[in-house]
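**Q** dropping the sequence and predicted coords here.
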Amino acid sequence: MGQFNLIDIFAGCGGLSEGFEKKNNFNVLAAVEWEKPQVQNLINRMVTKWNINDAARRVLRFDIQRTKELVSGWNNDPEYGSHEGLDKLLNQKQLDLIIGGPPCQAFSVAGRIRDENGMRNDYRNYLFESYMKIVRRYQPKLFVFENVPGMLSAKPGGTPVTELIKTEIELSGYHIIDDLKTHAQIDLSEYGVPQKRKRVIIIGLRKDLYPNAQEQLKHFYTEHLPKYKESIKTVRNAIENLPKLLPLDEETKINGKRYSHSFSNEVANHIPRFHSRRDIKTFQLLAEDLESGYGKYISSESLKQLYTQITGKTSNIHKYHVLRWDKPSNTIPAHLYKDGLRHIHPDSVQSRTITVREAARLQTFEDDFEFISSAGDNYKMIGNAVPPKFSEKLAEALEILL
């Protein structure tokens, strides 16, 4: 079994690299991320779980668009401080792979619907170019590029993003599978993730090292990676055994913070959001409707009408969704930090939305992965992450190409 060196770009809190860390033959030499809470959580995880004592040096908090400085180092930046840069950090070590997923909001269908310009002018459409600059500089054997299925239909500036990406990758000296739509879309629920979550996983192989790249990639996607599939996991599998958090008879304050529910210190991050009495009654109503089998609030139309009845507001999309015990969860999104109404706990007795720990479990983070930022930041980084259970399977599968 060989040893493989990698760097993680757009690392977030480390969901993608977590799976590689679990395989003893992968060494994460560096990670790049620009958001401070994510960096703090990633460093904490690397130190406390993986005993990487120089994690604060290995994790570079910086803007990848400033690629020259990222590589050569920067000093006394008002936002990012100082760092020696990737070149000195890597110290001419052979890099076997680069992994990462540029921010996906600008590629997502939902994001394009919400933005009046369809996110055509969003800078995040072009961050893959910065990613590829790093690939070109260090020339790994292969790279992994993760993103949302919406990228397959995105057209920033009127040009399909897949054409832009393929051209950039080819010019950089790498091959990717010809038919991304057929082969690179992966349903993560088939790999033990208790959640409906589809992602595009693009693998690039260096042309000079893989003369039969198309054949090897097709074999990887159609025959090898599917060997790691497992039976569908459900919300029940993921969160049923967590301590129950029940509505309080009246709200309480602890250290100035309001609580509407009991909470547990048995498991880290298992503290519910504060909910109004109105919302608690609504959550109970919706969960009881499912438990009883009555199904009054199953359709989108009935849920929209209920929302209007309760709030006096109208919405083009239904705001409420109760998780189903015996099915995978709906997708855990980054905007869960703003709104938990589409992730209501299925137990009517608890009458609440899901906690940070429940979101983490649905994303397959282990309970010893403690999130140390505000609840809002924690929800956001969990929703943006690659589920570690899938990334571990991906890491093991990639060994056939390394």
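**A** Done, it's in. Numbers count the residues shown, from 1 in each chain.
**Q** going by C-alpha atoms from here, please, whenever you check contacts or count neighbours.
**A** OK.
**Q** mind listing residues that contact stretch 94-111?
**A** For stretch 94-111, contacts defined as Cα atoms under 8 Å, 6 or more residues apart in numbering pick out 4-11, 16-17, 112, 118-120, 122, 124-125, 127-128, 131, 135, 138-151, 154, 402.
**Q** okay, pairing it with this:
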Amino acid sequence: MRQVKGNIIAQKLARLMSGGQPRVLDLFAGCGGISLGFQAAGFRIDAAVEIDEIAARTHAMNFHKGLASDAFERHAKPRDITAMEPEEITAELGLGPVDEAFDVIVGGPPCQAYARVGRAKLRDVADHPSAFKVDPRGNLYLRYIHYVKATKPLAILVENVPDVLNYGGHNVMGEIAEVLTDLGYVARYSLINTAFHGVPQMRDRVFLMAVHKDLGTSIEFPKASRHMTLPPGYNGTRSVALKLVDLFAEGHFVEADHGNPDMDAPVTCEEALGDLPPITLHLEGKLRRGARRFDQPVPYPSRKKLPEYARRMRNWRDFEAPEDGLRDHVIRYLPRDAAIFREMPNGAEYPIAHVTAVRLWEQHIRSLEKSGKRVSGAEKQRLYRAMVPPYPVGSFPNRWWKLRPDFPSRTLLAHIGKDTYSHIHYDSKQARVISVREAARLQSFPDGFVFCGTMNPAYRQIGNAVPPLMAERLAAQIKIALDRAISGRMLAGTVVAAE
């Protein structure tokens, strides 16, 4: 075979051809949902950029835990992407020249930042030689693109909420695809619900994948592994999001595969959570208010046969369940609401919860009066305030929701860092909201994944994350594209000198 000295893309391919692992830079990394999925698919997580101090430390604790103290602290350092250049990161971490350091860039810039771009299309703004300086606080997509330009990756993954397809009159993901095309990439994006890919959660997200055109290959989205009919609310949200997507003329959008009725049903909440230890301390008067840490292991209950999903969460390579028991299995102290949680039917929302609370209050008043006690009007009002949630029924219909054991969960959001009423456990005997570890299970984080901080920050990190199982499925498709490019080069008889 003949040797040809090529450009940086060819040199990176040559490194992979010689057996090197694809190296990932995770931007807006959070606690590491995307990183975990890519690691599971055979990629190496070399660096991450995350501004939140607790999430950055969580990421380091899980992906760089074997390093010496000084090296670990460099990875655990929070980094502001608006204030840090790509070459500063590679220099700090000892990763060499910035354009040689990474093979893949992944991440999800916050959608809200796009508002700062104004009415101009992203590709017009991005063409400016100092585009990211237009407003470095807000134009985080421009920073993402700036990092792409500097690091010259072979492949790219971008993730965001469905609103990114119809944000202030812009299809932001379509415009990102246009910019990446201008930079020499073949880009495709799709609106995917994770329930079709083995995650026990109905979570709609937009994913863009791109590969450099010099690879001589294209990128394909994974086929559905499960099938379901989404509830009507999800279809309405998807219709609004897709309003600005030109399904015929654009060329970048790919309709997601939804499988067929002959396929397996989605992973249910029971399959995801049913093997975990019950929590009843709050019913026994042994739970108090305050921040809770995760230093108390809880033994798994004995169970002869585990669902496939539970086995994966316990046996994820390098993140196996701790031998001494489950960590992070802690809940919020909500003494007023346990009786409501118990009486609510599965699948019920806040209006039913409110009706249930009023019924319990009425029953309590009748019980007091039947016992011979005289209950004044003022006392009835006091008891009402103590027993019935104060939120207007019409204003927050989705604020509360009780899981269905036979169905996937609704979307987990960062808001669970403030309250967890959106995910009330389906087991009425436990009469509680889901624990931190149960939130992690619904998001497909394995039991051996460690969260830094106390309960509320852990909930928030989980709600913000990309489900690792979904990331793994996307990473597998990128790996296929890279392997296809390597095979093509080998068949052509060309070896590129990697310098």
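**A** Thanks, I have it. What you are looking at is a predicted structure, and each value in this text was computed from that prediction instead of being measured.
**Q** now the TM-score, please.
**A** The TM-score (TM-score structural alignment, normalised by the length of the first structure) is 0.77; 347 aligned residues with a Cα RMSD of 3.2 Å.
**Q** returning to that earlier point: out of the contacts of stretch 94-111 of the first structure, which end up buried?
**A** 4-11, 16-17, 112, 118-120, 122, 125, 127-128, 131, 135, 138-151, 154 (16 or more other Cα atoms under 10 Å).
**Q** looking at the residues you listed, which are in helices?
**A** 16-17, 112, 127-128, 131, 135, 138 (DSSP state H).
**Q** closest one of the residues you listed to Q305 of the first structure?
**A** R112 (25.6 Å; Cα to Cα).
**Q** which position in the second structure pairs with that closest one?
**A** Structural alignment (TM-score structural alignment) places R112 of the first structure against a gap in the second structure.
**Q** quick one: I186 of the first structure and V193 touch, right?
**A** No. In this structure I186 of the first structure lies outside contact range of V193 using Cα atoms under 8 Å: 11.7 Å.
**Q** and the ones in helices among the buried ones among the contacts of stretch 94-111 of the first structure, which two are the farthest apart?
**A** R112 and Y138 (33.2 Å).
**Q** quick one, strands of the first structure?
**A** 4-9, 26-33, 59-61, 74-77, 81-83, 97-100, 142-147, 174-175, 185-187, 198-206, 247-254, 257-261 (DSSP state E).
**Q** packing partners for the fifth one?
**A** What that stands for is strand 81-83 of the first structure. strand 74-77 (3 or more Cα pairs under 8 Å, 6 or more residues apart in numbering; DSSP states H and E).
**Q** please repeat the previous calculation with a cut-off of 10 Å.
**A** In this structure, strand 81-83 of the first structure packs against strand 59-61, helix 67-72, strand 74-77, with contacts taken as 3 or more Cα pairs under 10 Å, 6 or more residues apart in numbering; DSSP states H and E.
**Q** try the shortest one
**A** For strand 174-175 of the first structure, the contact count by 3+ Cα pairs under 10 Å, 6+ apart identifies strand 142-147, helix 161-171, strand 198-206, helix 213-219 as packing neighbours.
**Q** which one of these lies closest to S260 of the first structure?
**A** Closest among those, using Cα to Cα: strand 198-206, at 34.3 Å.
**Q** what range in the second structure does the closest one sit on?
**A** Taking TM-score structural alignment, strand 198-206 of the first structure hits residues 204-212 over in the second structure.
**Q** in TSV, list the strands of the first structure along with distance to R236 of the first structure.
**A** Output for the strands of the first structure, formatted as TSV (distance: least, Cα to Cα, whole Å):
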stretch	distance to R236 of the first structure
strand 4-9	32
strand 26-33	32
strand 59-61	35
strand 74-77	47
strand 81-83	45
strand 97-100	30
strand 142-147	27
strand 174-175	41
strand 185-187	19
strand 198-206	20
strand 247-254	21
strand 257-261	21
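**Q** rewinding a little: what about the helices and strands packed on strand 174-175 of the first structure, which gets the closest to S264 of the first structure?
**A** Judging these by Cα to Cα, what sits closest to S264 of the first structure is strand 198-206, at 32.2 Å.
**Q** mean distance, that closest one to its aligned residues in the second structure?
**A** Aligned to the second structure and superposed, strand 198-206 of the first structure gives a mean residue distance of 1.4 Å (mean Cα distance after the TM-score superposition for the first structure).
**Q** which other helices and strands contact that strand?
**A** Looks like strand 198-206 of the first structure contacts strand 97-100, strand 142-147, helix 161-171, strand 174-175, helix 180-183, strand 185-187, helix 213-219 (3+ Cα pairs under 10 Å, 6+ apart).
**Q** sorry, back to before: higher neighbour count, I186 and V193 of the first structure?
**A** V193 (27 against 20; other Cα atoms under 10 Å).
**Q** for that one, give me its contacts.
**A** V193 of the first structure sits next to 187, 230-235, 238, 328-329, 361-364, 387-390 when contact means Cα atoms under 10 Å, 6 or more residues apart in numbering.
**Q** same deal with T217 of the second structure?
**A** 186, 211, 480-485, 488.
**Q** for A395 of the first structure, same thing?
**A** 16-23, 25-26.
**Q** buried only: go through those residues for me.
**A** For these, buried by 16+ other Cα under 10 Å: 16-22, 25-26.
**Q** now do the end-to-end distance for stretch 246-261 of the first structure.
**A** 5 Å (Cα to Cα, to the nearest Å).
**Q** kindly report the same for stretch 147-162 of the second structure.
**A** 24 Å.
**Q** before we move on, what about stretch 134-150 of the first structure?
**A** Start-to-end, stretch 134-150 of the first structure (Cα to Cα) is 24 Å.
**Q** which residues of the stretch 201-350 of the first structure fall in helices?
**A** Counting by DSSP state H, counting those that start in this stretch, the stretch 201-350 of the first structure has these helices, from start to end: 213-219, 235-239, 277-292, 300-311.
**Q** what would the ones you listed look like in TSV with mean neighbour count and distance to G101 of the first structure?
**A** Below are the helices of the stretch 201-350 of the first structure laid out as TSV (neighbours: other Cα atoms under 10 Å; distance: least, Cα to Cα, whole Å):
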stretch	mean neighbour count	distance to G101 of the first structure
helix 213-219	17	19
helix 235-239	19	25
helix 277-292	18	34
helix 300-311	15	32
